[in-house]
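Participant: what follows is a predicted structure for the sequence shown.
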Amino acid sequence: MATRRGFLGMLTGFAGGTALATYTSIPDRYLPPREQLPPAIRPSAAETNPRPSSVTRPEDSAFDEETRERAREVGLATREAVVYLELRAGNRFSVGTGWILDDEHVVTNGHVVSQGGEVTCYTVDGDTLALELVEASRDPDVALLRTDDEVPATLSTGAAERLDRDQPLVQVGHPGSVGNWIISLGRFGGRTGVLGSGDTLRSSVPSAQGNSGSPLVTLDGDVVGLTYASTMGQGRFPGSTPEPSDDRVRESFASNSSALHVPVETVEELVDEWTA
């Protein structure tokens, strides 16, 4: 099992969007000793087989049963090459996601790892990979890390340029409010130029803090994007007259947001440049 070493990224706000890394400042006295970090994060039985109340009911789903089952199969296979990045610098503790591109490289976001620090990289089986930073960019938001350890699996890449509107897409990552190696399903929503990143993919795949660096994959299991942020949906156009919503008493809000992803072609171009 490899030792810990690596780099820490600071969360930076983007105009019009929110980066999807999880960052917390914790007094040193509350942090466990380094030799005990982190606790086991292997997916629990509850995460692998969630309670019916914690998942979308078939009758409420926007997808048919065949698509949902295919998404689950692809998600489970994708998990094998998705890693959990736990980063620490002083009293700052953060979490992000990465995925294994080939026998020696892990891809994540630049905002996750670009500022230095210490990283522990976990695979879904609970093993660790020692990582060193190759290069990181904030625009586009991509980073490449290298390992000399044996990797458990790799992901194949597809073509984002061939995506069709409303095509089902799957994501695997670590949304902190939900759990680890969470499989989520949504649709391709097109391309946008938000957040200063130029050509960006937009989807309805559910995402939350901790999903930074997650792979966005097709139902064939090919990576087509790198998740890096989300943007809230606009409720109405400025200048229009607001209208009251229904009169339900609400105990929680479901946010209407879009996940944003760097196209895999952009990721591959940077990888080729950084490894040349």
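Facilitator: Noted; the coordinates are in hand.
Participant: CA atoms for contacts and neighbours, from now on please.
Facilitator: Fine.
Participant: and Ala130, how far is that from Val83?
Facilitator: 12 Å (CA to CA, to the nearest Å).
Participant: which residues do these two both contact?
Facilitator: Cys121 (CA atoms under 8 Å, 6 or more residues apart in numbering).
Participant: which one of these two has more residues nearby?
Facilitator: Val83 (32 against 19; other CA atoms under 10 Å).
Participant: which of the three states applies to that one?
Facilitator: Here Val83 is strand, with the state taken from DSSP: H, G, I helix; E, B strand; the rest coil.
Participant: test my guess that Pro152 contacts Glu80.
Facilitator: Yes: counting by CA atoms under 8 Å, Glu80 is a contact partner of Pro152 at 6.7 Å.
Participant: okay, pairing it with this:
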Amino acid sequence: MMLKRFYSSGLILLLVFLASSLSVPARASFPEFTELVEKVQPSVVSIQVDVVRWGRTAGRSGGSGFIVDDEGYILTNHHVIDNGSKVTVKLFNGREFEAEVVGSDANTDVALLKIEPGKQKLNPLKLGTSEVLKVGEWVLAFGAPFNLEQTVTAGIVSAKGRGEVGSQYVPFIQTDVAINRGNSGGPLINLEGEVVGINSMIFNPMVSSGLSFSIPIDLVNNVRQQLLESGVVNRGYLGVQFGPVDQDKADAFGLKEVGGSLVTRIYPDSAAEKAKLQEGDVVVAVDGKPVRKAQDLPYYIGQKMPGDKAQLKIVRNGKERDVEAVLTDGAGRIVSVDNGSNQLGIRVQALRDDLQEAYGVRHGVVVSEVMDKSPAAEAGIQNGDIIQKLHRTPIRSMDDYQAALADLPERGKVAVLVVRPGRGSDFLVIQL
């Protein structure tokens, strides 16, 4: 009996020891966030916006932001302050200031605000670089989801260069950090306490999917400088429509490997036409930087100014050649998920190849957001609908959509041909 108790006690001690020893490496592998959080939180702000839509007050909306210098400049998202008649910034200590919108860029979803802090001491964050950010690296998101101020969540970088999920000018950082409505505009922070991105969107607002997207801080810095200098952002414009290159296309166009951006259309009087680019050319590098995915092309071009020269390496008929294009002004011709959409109250995105296969359609644009009580919402348009015709204009691309928006009447009824996956197509009427 005594021997059994001895063995039982020894076995329990051994199991406790093994459990303790096994748990140490697991516990040690996770970073300690507390000091980092205490350092960053005083720099994060909550933003409240009095919203005006279609000439009427539409209540208040909220988001997040962060302080970037002692003078009171604050970075946030364009969509946080869009349609705002008054923007109020709330600091970590509870003090509130009315903010001036210095400038805002819908195409990158970046906005720059300014407060007059007076004697209030500010705690600006250090801006890092997203260039050296690695997949698998720990990051933290700060913000005010659902108006829950000073919320912190952590996760890892899941991927970089996700240009296919939103604006063609933004190679988003994908993370598995939990963010929700209200996190928009808050900082994405590395373990050095540096800002590496601005939290911008999640894959599906209705589902917790672990797919969050942030704007790289290197791109944000470029936009911030232009907003500081002039309040607007200028971009070079090449004047092409483009698409991805899969294995079949790589074989057909004589490429050594899959990658690049396939030119499918040249716009008249554009930089591309003057440089004698042709449909079927595959752009594989811009200024020596490889174009690995189709979305790399507009990003590289968008970082340059009108009048700049772009050195393009292309493959034509299986042979590489160098082409120089002098970029023109892209103002008014930029493909954007946001430009002009507020008249209808929707945001749209391009119909990518994977969506074409999933929906069984070959052209149109996909509705990615419908604003509450908007003309589109009243007409019954829903997220996921595919618009193929808008006010007598066939919609085959984002450019067609932009052109149709420009031709819309200020008042009246507008017919929209909508394809709803699994339920066929129908015309809906929007009352403007």
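Facilitator: Done, it's in. The shown structure was predicted, so the numbers you read here are calculated from the model rather than taken from an experiment.
Participant: need the TM-score from the superposition.
Facilitator: Here the superposed chains carry a TM-score of 0.65, computed using TM-score structural alignment, normalised by the length of the first structure; 193 aligned residues with a CA RMSD of 2.1 Å.
Participant: related to what we said a few turns ago, so for Pro152 and Glu80 of the first structure, which sits in the more crowded spot?
Facilitator: Glu80 (19 against 15).
Participant: how far away is the more buried one from Thr123 of the first structure?
Facilitator: Glu80 of the first structure sits at a distance of 7 Å from Thr123 of the first structure (criterion: CA to CA).
Participant: quick one, helices of the stretch 301-432 of the second structure?
Facilitator: Here the stretch 301-432 of the second structure has its helices, by DSSP state H, counting those that start in this stretch, at 353-359, 375-379, 398-406.
Participant: can you check the first structure too?
Facilitator: In the first structure, the helices defined using DSSP state H lie at 45-48, 65-79, 110-113, 264-275.
Participant: with mean neighbour count as extra columns, can I get these in a markdown table?
Facilitator: Shown next, in a markdown table, are these (neighbours: other CA atoms under 10 Å):
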| stretch | mean neighbour count |
| --- | --- |
| helix 45-48 | 12 |
| helix 65-79 | 18 |
| helix 110-113 | 29 |
| helix 264-275 | 15 |
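Participant: rebuild these as a markdown table, extending it with distance to Leu163 of the first structure.
Facilitator: A markdown table is the format used below for the helices of the first structure (distance: least, CA to CA, whole Å):
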| stretch | distance to Leu163 of the first structure |
| --- | --- |
| helix 45-48 | 29 |
| helix 65-79 | 16 |
| helix 110-113 | 25 |
| helix 264-275 | 12 |
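Participant: what's the closest of those to Gly179 of the first structure?
Facilitator: helix 45-48 (7.1 Å; CA to CA).
Participant: any idea how far stretch 190-202 of the first structure is from the chain center?
Facilitator: 17 Å (CA atoms, centre = their mean, to the nearest Å).
Participant: next, the buried residues of it.
Facilitator: By neighbour count on 16 or more other CA atoms under 10 Å, the buried set for stretch 190-202 of the first structure is Arg191, Val194, Leu195, Asp199, Thr200, Leu201, Arg202.
Participant: state the distance from the fifth one to Glu135 of the first structure.
Facilitator: In this structure, Thr200 of the first structure and Glu135 of the first structure are 21 Å apart, going by CA to CA.
Participant: thinking again about what came up before, what residues are shared contacts of Pro152 and Glu80 of the first structure?
Facilitator: Residues within reach of Pro152 of the first structure and of Glu80 at once, by CA under 8 Å, 6+ apart, are Thr123.
Participant: wait, doesn't Arg72 of the first structure sit right on Trp181?
Facilitator: No: look at Arg72 of the first structure against Trp181 with CA under 8 Å: they stay out of range, at 11.9 Å.
Participant: need the overlap of contacts for Glu80 and Thr123 of the first structure.
Facilitator: Joint contacts of Glu80 of the first structure and Thr123 (CA under 8 Å, 6+ apart) are Pro152.
Participant: okay, strands next: where are they in the stretch 101-250 of the first structure?
Facilitator: Remark: strands assigned in the stretch 101-250 of the first structure by DSSP state E, counting those that start in this stretch are 105-108, 118-122, 128-129, 132-138, 141-146, 168-173, 182-192, 200-203, 215-217, 223-232.
Participant: contacts for the longest one next, please.
Facilitator: Contacts to strand 182-192 of the first structure, defined as CA under 8 Å, 6+ apart, come from residues 47, 68, 71-72, 75-76, 163-175, 198-207.
Participant: ok, now with 7 Å
Facilitator: 71, 75, 165-174, 199-206 (CA atoms under 7 Å, 6 or more residues apart in numbering).
Participant: tell me the angle that strand makes with strand 168-173.
Facilitator: Here the directions of strand 182-192 of the first structure and strand 168-173 differ by 120 degrees (axes from the mean of the first three to the mean of the last three CA atoms, to 10 degrees).
Participant: and the angle from strand 182-192 of the first structure to helix 65-79?
Facilitator: Going by the same axes, to 10 degrees, strand 182-192 of the first structure makes 100 degrees with helix 65-79.
Participant: tell me the buried residues in strand 182-192 of the first structure?
Facilitator: In strand 182-192 of the first structure, counting by 16+ other CA under 10 Å, buried: Ile182, Ile183, Ser184, Leu185, Gly186, Arg187, Phe188, Gly189, Arg191.
Participant: so which of those residues is the closest to Asp141 of the first structure?
Facilitator: Distance to Asp141 of the first structure across the buried residues of strand 182-192 of the first structure (CA to CA) is lowest for Arg191, with 16.0 Å.
Participant: I'd like the distance between that closest one and Asp64 of the first structure.
Facilitator: Using CA to CA, we find Arg191 of the first structure at a distance of 25 Å from Asp64 of the first structure.
Participant: which residues in the second structure does stretch 129-139 of the first structure align to?
Facilitator: Under TM-score structural alignment, stretch 129-139 of the first structure corresponds to residues 97-107 of the second structure.
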